[in-house]
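[1] Next comes the sequence, and after it the predicted model I'd like to discuss.
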Amino acid sequence: MIVSIVAGARPNFMKIAPIIEAIQVAKERGADIGYRLIHTGQHYDKKMSGDFFEQLGIPLPDTNLEAGGGTQAEQTAAIMVRFEKELIAHMPDLVLVVGDVTSTMACAITAQKLCIPVAHVEGGIRSGDWTMPEEINRLVTDSITNYFFTTSEHANANLRNSGVSEDKIFFVGNTMIDTLLKQTPKFIKPQFWDHYGLAEKEYLIMTLHRPSNVDDAVQLQSIISVLEAEENSLPIIFPIHPRTRSNIEKFGIKLDKVIAVDPLSYLEFNYLVMHAKGVITDSGGITEETTVMGLPCMTLRNSTERPETCTLGTNELLGSDPQMLEQALVRLYSGNWKKGSIPPLWDGHTAERIVNHLCEIFQVKSEEAVSVL
């Protein structure tokens, strides 16, 4: 059995690393399973892509489609045209896509057009917000997926409610957490730690990249103003997305207490997260990592596709009103943040479960099954 594994953007890389490792372990134990790794090139900047391959021990891709740049429509088209050629030249038994980026949707469509079954890791998650490009990617991908590997009962329920049969849903956990738990001992202190006089639990981390937060001058200025006006605020480290930096410059927004730094590698960024007092974000994946770390997380969005990080974890959904952020910071500084727990099966063994299910589905012969603890 040959699996074509697709990755294209920063959120994908930490999700595929443990799956590749689990396939390699299964093969060493006698399973007739292999893979081709396809990098679509959706993120082509070294900090957004290359560092992840190096730090997470991901093998070099078998091919890079180099489909980065352009509008979403242009990028989708480029990925589909180039991925079709890859599939025709190297026909797999299954295409495995992860997450909810443009590459996820584009490659799922291309595979199904060639009658190749698709498995979706992180299938079933929903925000309900169709203004998010990721939500469209999820809906389209899941509408043509054959096998769903899910992170939570919320995702399972979403799939059942959309008519997916139970035998296609496999509740396995979260591969991002596999990577987080494995890599924690390898986290790297950023070089600027001493330069900014950072100390454990004496600073915050912020990430912003959603168009609703960073493409609107009034909204972005309002968020920054709340943080700059905080009398009791700690330093705020802001690894800044290239588009966000461009908008800050274009809108003439001044940063003082908010310290903008370049995008960080996985090991550096998570070192900062682990030692921070709290996180401000509009990302989805970071809310999962902070939940496992037990770290307060403030999400500047009106909806989340990962509700378990709020109902079970340490995340709070603040909405789009920056004043809600001000109130959340008061609770954080006063020590009144809620205590969270880790969602079921977020235990570091998700990739093993995925590979075991693939071997069962495709009746892969093996001398010894992959061990799942």
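    Received, thanks. What you see is a predicted model; the values in this text were computed from it and never measured.
[2] alpha carbons only for contacts and neighbour counts from here, please
    Will do.
[3] And the host helix or strand of residue 4, what does it pack against?
    Residue 4 is part of strand 2-7 when elements are defined by DSSP states H and E. If you count contacts as 3 or more CA pairs under 8 Å, 6 or more residues apart in numbering; DSSP states H and E, strand 2-7 packs onto helix 10-28, strand 34-39, strand 94-98, helix 102-113.
[4] gap between residue 73 and residue 96?
    Between residue 73 and residue 96 the computed distance is 22 Å (CA to CA, to the nearest Å).
[5] Have a look at these two and say which one is more surrounded.
    Using other CA atoms under 10 Å, the more surrounded residue of residue 73 and residue 96 is residue 96, with 25 against 10.
[6] Roughly how far does the more buried one sit from residue 194?
    42 Å.
[7] burial of residue 221, as a residue count?
    Counted by other CA under 10 Å, the residues lying close to residue 221 total 18.
[8] wait, isn't it in contact with residue 255?
    No - counting by CA atoms under 8 Å, residue 221 stays clear of residue 255, with 10.2 Å between them.
[9] Identify the residue spatially nearest to residue 51, adjacent ones excluded.
    Take residue 51 and drop its neighbours on the chain: the residue closest to it by CA to CA, 6 or more residues apart in numbering is residue 265, 6.0 Å away.
[10] next, the one to line up against it:
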Amino acid sequence: MYKVTIIAGARPNFMKIAPIIHAIQKAKQDNFDMDYRLVHTGQHYDKNMSGSFFEQLEIPEPHVNLECSGGTQAEQTANIMIHFERELMANPADLVLVVGDVTSTMACALVAQKLHTKVAHVEGGIRSDDWTMPEEINRLVTDSITNYFFTTSDTANNNLKTSGVGDDQIFFVGNTMIDTLLKQRPNFKQPSVWKNLNLKEGNYMVMTLHRPANVDEESQLKDMIDEIIAHTQDLPLVFPVHPRTAKILERLHVNHQRLHMVEPLSYLEFNYLVERAKAVITDSGGITEEASILRVPCLTLRDNTERPETITLGTNELVGTDPKKLKPYLDTLFAGNWKSGSDIPLWDGQTAHRIIEILKNKISHK
């Protein structure tokens, strides 16, 4: 029996691991002796992650929740390491599979290696080259101690090779987040805000902001929202607000008749809105990927991106964090001159299948 422990620490991680679980279940049906244990570190507490969340993704609830939320970066890292060490010692595995770039990814990779357990990193090799982002530190540390890299792009492959990783450790497989998006696309669900706000397809915009560079500096946040409102003509702006951002906006008395701040939406509801929007304004890396595959114009309010393929091949543009840089991009959008995007190699819904085939044929025999 080849045992894989899969780590998830935050809601987006579950979108990345769901297709991997489906592929493992399929391999078992095909008589491959493999099983998995899903460990939720509890890094991010999310009240929307109820049983229905796992039902929507068609996966069982985690085998264990380590409940390691809260604290500083260092406290949380230490807490996850302490709890995951106990977990892995009690339930040994042949491979610990981590995804993305949250603190749990780095912390569990460290624990696994110290317990002489191989580590595979799904989404290995992506880089923003911005060391002020906690995620970038997590990526660098994780990739420095990873055995097998499942990558999303040639850029990620080259980043790894430049850092000295051998070709036999790198497997270009695509993007598991897109596996989930394509599988769930027929199930996208109209949220109540659609009727409440009388939204029409192609006639509203979706916003998300959560990165400290955009939301922690209050005057910066207010200036950015003022610029968005000033240059989006008469379109409704639907803004699912992170609780942390909501508190800041409340203090700033930010309000406008076209700005609709709503509760965070489920995965199926949020992507229903994205698919039908005129455009998305965001600082989230994952949303740039989804918008590109859905061929929806995307404006990213960051100075760098670890997903350059969403710009070179997708529908994304890197606007920056200076509010004054936003207008020319919105002018291009409203003039009807936004790029249409193209297919991104291997972002085809088959990534998890490729990962499990590699585990079956190459890694499990080493």
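    Perfect, I can see it now. Just so it is clear, the structure is predicted and the values come from calculations on it, not from any experiment.
[11] still on that earlier bit, and the helices and strands packed on strand 2-7 of the first structure, which is most packed in?
    strand 94-98 (a mean of 25; mean count of other CA atoms under 10 Å).
[12] quick one: that strand to strand 2-7, angle?
    Relative orientation of strand 94-98 of the first structure versus strand 2-7 (axes from the mean of the first three to the mean of the last three CA atoms, to 10 degrees): 20 degrees.
[13] now for strand 94-98 of the first structure, which elements pack on it?
    With contacts defined as 3+ CA pairs under 8 Å, 6+ apart, strand 94-98 of the first structure has these neighbours: strand 2-7, helix 10-28, helix 102-113, strand 118-121.
[14] Helix, strand or coil: sort out residue 167 of the first structure for me.
    Under DSSP: H, G, I helix; E, B strand; the rest coil, the three-state class of residue 167 of the first structure is helix.
[15] what's around it, how many residues?
    So residue 167 of the first structure, with other CA under 10 Å, has 8 neighbours.
[16] Residue 276 of the first structure versus that one, what's the distance?
    Taken as CA to CA, the span from residue 167 of the first structure to residue 276 of the first structure is 42 Å.
[17] again with residue 194 of the first structure
    To residue 276 of the first structure, residue 194 of the first structure is 15 Å away according to CA to CA.
[18] Secondary structure element holding residue 281 of the second structure?
    Here residue 281 of the second structure is assigned to strand 279-282, by DSSP H and E.
[19] show me where the second structure has strands.
    Ranges of strands in the second structure, per DSSP state E, are 2-8, 34-40, 64-65, 95-99, 118-122, 148-151, 170-172, 205-207, 237-240, 259-262, 279-282, 298-300, 316-318.
[20] highest average neighbour count across the ones you listed?
    Scoring the strands of the second structure by mean neighbour count under mean count of other CA under 10 Å gives strand 298-300 as the most buried, with a mean of 28.
[21] Which residue numbers in the first structure does that one align to?
    Mapped onto the first structure using TM-score structural alignment, strand 298-300 of the second structure spans residues 297-299.
[22] which parts of stretch 222-233 of the first structure are buried?
    222-225, 227-228, 233 (16 or more other CA atoms under 10 Å).
[23] Restricted to helices, list those.
    The members of these that map onto helices under DSSP state H are 222-225, 227-228.
[24] ok, so of those residues, who is nearest residue 133 of the first structure?
    For these, the minimum distance to residue 133 of the first structure (CA to CA) is 22.1 Å, reached by residue 223.
[25] What's the match for that closest one in the second structure?
    In the second structure, residue 223 of the first structure lands on residue 224 (TM-score structural alignment).
[26] My guess is that match contacts residue 323. True?
    Yes - with contacts counted by CA under 8 Å, residue 224 of the second structure reaches residue 323, the gap being 4.8 Å.
[27] For residue 187 of the second structure, which non-adjacent residue is closest in space?
    Nearest one to residue 187 of the second structure, counting by CA to CA, 6+ apart, is residue 268 at 6.8 Å.
[28] can you count the residues close to that neighbour?
    20.
[29] swap in residue 323 of the second structure?
    By other CA under 10 Å, the residues close to residue 323 of the second structure number 19.
[30] Could you find the closest non-adjacent residue to residue 142 of the second structure?
    Excluding the flanking residues, the one nearest residue 142 of the second structure by CA to CA, 6+ apart is residue 106, at 5.0 Å.
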